[in-house]
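Visitor: Dropping the sequence and predicted coords here.
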Amino acid sequence: MSFSKLGLCSSILKALDEQGYSEPTPVQSKTIPVVLSGKDAVVSAQTGTGKTASFVLPILERLNTERTRRSKRIRALVLVPTRELAMQVESNIQTYAKHLELRSMVMVGGLDSEPQKQALIDGVDILVATPGRLLDLAHQRALYFDELEFLVLDEADRMLDMGFIGDINKIIDRLPKIRQNLLFSATLSKEVKSLAKTAISNPVEISISANKNSTPKISQWLVAVDKEKKSALISHLISDLKWPQALIFIRTKAGAAKLVSQLEKRGISAESIHSGRSQSVRSRILEDFKSGKISLLVATGVAARGIDIEDLSTVVNYDLPDDVDDYIHRIGRTGRAGASGEAVSLVSRDDFKRLCAVERKLGQEIERRQIPEFMVLKDLPESDLNYSKSAHKPKHKPQNNENSKTKLKPKPKLKSQSKPAKSAEVSSTGRADPWAGWGNKR
């Protein structure tokens, strides 16, 4: 099927052709006809499947009518969780609407609000916004929603994870009752389904499952490393493997700045983006990274869903994330549009429980590689997935296999064992429990 058969006008088709897009992805071919028909939709699709175009293209088609643009009014609202994603979505709108007489703008925090207010006065058709800044300007009466026709909740799961549910509900309360609603999410958790029931009536449900044709071609592997040697290891990998471009995820903004400094001391140029940098600086760095001027970018989770770069070769988890879904979104920055990619994780003993969670989510072990120059003093225990092969263990005594990778030190001979050894907590089954102490992570 081609885009020309989906009912899009010649101006949109021309813009798509100029970008080299000829055939829609599965989420686009299923979603675009539904949106064009005026129905509400709840769409579940992983990152990198082309979901942005699946709502932008039909909205552009339906808004492409002669109409006087009124001051401080908008016709379509796209809510997103982060500033980076907002800018990415608005950039896509600009690309697809290149030959249309439609205006769009981005409204996010961290930027001067006065230019945003002026743009609203001049008139806007499509507004891409983060919840906080939108509510702020709505309270200042800088915009009104009485002419709103479309509401899109993009990355709904991420917005809920970031605690935006209160702001989203306040925004929905201000909107016209009669409107078309679209919700997009990588996962349909109970919280997302609850939000959908609040905002959407009788939606068409579209779920794009992974298959051989749509699954990104991402090679995943990890290196066990002592925590204090991580920066030396990443420097070695960068120099040895000569990645053309790499996005390196780290847990904290202080850690990001420190890593960039450590790399520079070893003659490796890198940049960082995190919440401590101004929006203008972050925007400039992202543009330089996308254009190839910057080859190494160290980022905190703020950039996990806001970067869309063609042919990004490598994603590195310098630190594994606390949320397993964030791992999926991180590595989804590579292997896009049918290209191959590589996801590398540096895993210390402190990260082992997070690794167990990731491998359970994937349903498979991640390949472990050794770097001779960085043999660990504290090796990783055996993968959590291997415990499923021996679920029934004696309760009174964990199995003590001399060759087991989980053995951290010789077990002392005790007449009775009222407490487990410090090297491994013991579950009710009597076996080492790598999930102990993990908490109630969802």
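Guide: Structure received.
Visitor: contacts and neighbour counts: CA atoms only from here.
Guide: Noted.
Visitor: Spit out the contact partners of R251.
Guide: By Cα atoms under 8 Å, 6 or more residues apart in numbering, the contact set of R251 is T300, G301, D319, L320, P321.
Visitor: before we go on, here's another structure to hold up against the first:
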Amino acid sequence: MEASNFKRFELKPFLIEALSGQRFSLPTEIQERLIPAIKNGKDVIGQSQTGTGKTLSFLLPILDKIDPAKEEVQAIITAPTRELASQLFDELKKLLEHCPEEEMIHAKLLVGGTDRNRAIEGLKTQPHIVVGTAGRIGDLMDDKALLVYTAAMLVVDEADQMLDMGFIADVDKVASRMAEDLQMMIFSATIPEKLQPFLKKYMNDPRHVQVEPKHVTASKIEHRIVPLRNRDKLTFTVELAKSINPYFAIVFTNTKEQADEVTAAMQEAGLNVECLHGGLQPRQRKQIMKQVKEVKMQYLVATDLAARGIDVKGVTHIINFGLPKDLDFYVHRVGRTARAGADGVAYTIFEQNDQLAVEKLLKRGITFTYYDFKRGEWQKLDKPPLGVPGKRPKSSSAKQETVKSGSSKEVVNTGTGKAKAKPKKVKPGYKKKARFKQAKEAQRERRISSRKKK
């Protein structure tokens, strides 16, 4: 399949060949709108969710602009975590596989948790492109091993996460030492107000492109809510995980401590599970990511570190041990499944304090189905359980009835969704008293009639 639709961007032939090899033929919306702008040297802000093709929207024009004859750093691509940086580097390598020997473009991955001396040794010849974490890039700049003053292109990927994790200062340090005519490219799901000072400092009339996905989440994801009720959460999570028997499932927790607890409980139950969070040693994280890519486990327990941008193939199920405080992360979490047209199921264990969060997700257009898990079996519920937000179905089979009681009537609910009339309550002995009253009234009328005759 030829990447003919990319040809109009007038990219280098090896890039068109690489796209054909990966069966990319049609540019996504963000690629369509940003590739020409980046090629023309414009500062850009690409605002989009994961899965919109943003990575290629900056890799393609950057590679097209690199001059392989100049043995100097020309572009720097930063990411908030080493996992994300590694993934970007992998995508870059796929494109460079088709680069001809005489025009070879050299790239280096520079992230924390790797041998610093080896990195310095590897920089004796400066690469054309550097991909890495801003902290490690800054350290190698300080060591004068990495010379960035020649680089005129800077990508800040997942900028909002970079801000949340406190790494914008590191990016600022790198940007301040780069070429004066710096072209900055910001990519982020959101553009927080706190990011504005940084943008204004470096960006000149940027092209801001915001791409909204057609659906908040992939259309083939089924979002299931399961109420915890009074059950033990760890035990219930293990039972849930066992019952779905996934090809590969990710269990998301909100803290590192929760991730460790859930992993321990699942391991104790004999499940093939690994754990990924920021508290692990770099070497451990690297090993686990390698196992994830090779799908050597059935379950991965992770914090939101693994939710943003990391593309793990073959995820069939997501389990939310708890809903994230930032509901954008719900979208990122469930976006790990139902990729490339596949189906996926996302389970959320619901507690009463999740009520507001679920209401907000409903307003975003996410449709939930409701399930319970009892005695080892799944039961689909026709309506949300008590306390769980959602639309409750209305019955259409009810009829309105009217029941007369003397001259008075009262409308009440029949239990079928509509109303009927029922008589007002009558006191015991009502009929006997009524007859007695009628007899007394007749006697009184007879007396009055008799008086009139006299």
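Guide: All right, it came through fine. In this text, all values refer to a predicted model and were calculated from it rather than measured experimentally.
Visitor: Closest one of the contacts of R251 of the first structure to G255 of the first structure?
Guide: Nearest to G255 of the first structure among the contacts of R251 of the first structure, counting by Cα to Cα, is T300 at 8.9 Å.
Visitor: So what does the closest one match up with in the second structure?
Guide: Residue correspondence to the second structure (TM-score structural alignment): T300 of the first structure is matched to T303.
Visitor: That match and G53 of the second structure, how far apart?
Guide: 24 Å (Cα to Cα, to the nearest Å).
Visitor: again, but for Q258 of the second structure
Guide: Applying Cα to Cα to Q258 of the second structure and G53 of the second structure gives a distance of 32 Å.
Visitor: Comparing those two, which shows the higher neighbour count?
Guide: For Q258 of the second structure versus G53, neighbours defined as other Cα atoms under 10 Å are more numerous around Q258 (18 against 15).
Visitor: Which neighbouring elements make contact with the strand or helix carrying K380 of the second structure?
Guide: Using DSSP states H and E, K380 of the second structure falls within strand 377-381. Under the contact criterion of 3 or more Cα pairs under 8 Å, 6 or more residues apart in numbering; DSSP states H and E, strand 377-381 of the second structure touches strand 368-374.
Visitor: in the superposed pair, what's the mean gap between the strand it packs on and the first structure?
Guide: Comparison of strand 368-374 of the second structure with the first structure after fitting gives an average deviation of 2.2 Å (mean Cα distance after the TM-score superposition for the first structure).
Visitor: dump the residue contacts of D350 of the first structure.
Guide: Per Cα under 8 Å, 6+ apart, neighbours of D350 of the first structure: K227.
Visitor: and it, which of the three is it?
Guide: Counting by DSSP: H, G, I helix; E, B strand; the rest coil, the backbone at D350 of the first structure sits in helix.
Visitor: what's the distance between it and A224 of the first structure?
Guide: 11 Å.
Visitor: Now the helix or strand harbouring S86 of the second structure on the first structure. Mean distance?
Guide: Taking DSSP H and E as the definition, S86 of the second structure sits inside helix 82-96. Compared with the first structure after fitting, helix 82-96 of the second structure has a mean deviation of 0.7 Å; criterion: mean Cα distance after the TM-score superposition for the first structure.
Visitor: and that helix, what does it pack onto?
Guide: Taking 3+ Cα pairs under 8 Å, 6+ apart as the contact cut, helix 82-96 of the second structure packs with helix 13-21, strand 107-110, strand 129-133.
Visitor: and among these, the most buried is which?
Guide: Comparing these by mean neighbour count (mean count of other Cα atoms under 10 Å), strand 129-133 comes out on top with a mean of 25.
Visitor: Can you mark which positions in the following helix or strand past that strand are buried?
Guide: For strand 129-133 of the second structure, the following helix or strand on the C-terminal side (DSSP H and E) is helix 134-142. Buried residues in helix 134-142 of the second structure, counted by 16 or more other Cα atoms under 10 Å: A134, G135, R136, I137, G138, D139, L140, M141.
Visitor: Make sure G132 of the first structure is actually in contact with R83.
Guide: No: G132 of the first structure is beyond contact range of R83, at 10.8 Å (criterion: Cα atoms under 8 Å).
Visitor: Need the residues touching each of the two.
Guide: Taking Cα under 8 Å, 6+ apart as the contact rule, G132 of the first structure and R83 both touch V108, G109.
Visitor: Which of the three states applies to E191 of the first structure?
Guide: Three-state assignment for E191 of the first structure (three-state DSSP): helix.
Visitor: Aligned to it, what sits in the second structure?
Guide: In the second structure, E191 of the first structure lands on K194 (TM-score structural alignment).
Visitor: Its match - how many residues pack around it?
Guide: K194 of the second structure has 11 neighbours, counted by other Cα under 10 Å.
Visitor: Which position in the second structure pairs with S280 of the first structure?
Guide: Mapped onto the second structure by TM-score structural alignment, S280 of the first structure lines up with R283.
Visitor: following the host helix or strand of its match, which helix or strand comes up?
Guide: Per DSSP H and E, R283 of the second structure falls inside helix 282-293. Downstream of helix 282-293 of the second structure, the first helix or strand assigned by DSSP H and E is strand 299-302.
Visitor: all strands of the stretch 351-454 of the second structure, in order?
Guide: 368-374, 377-381, 410-413, 419-422 (DSSP state E, counting those that start in this stretch).
Visitor: Relative to S4 of the first structure, which of the contacts of R251 of the first structure is nearest.
Guide: Comparing those against S4 of the first structure with Cα to Cα places G301 closest, at 37.7 Å.
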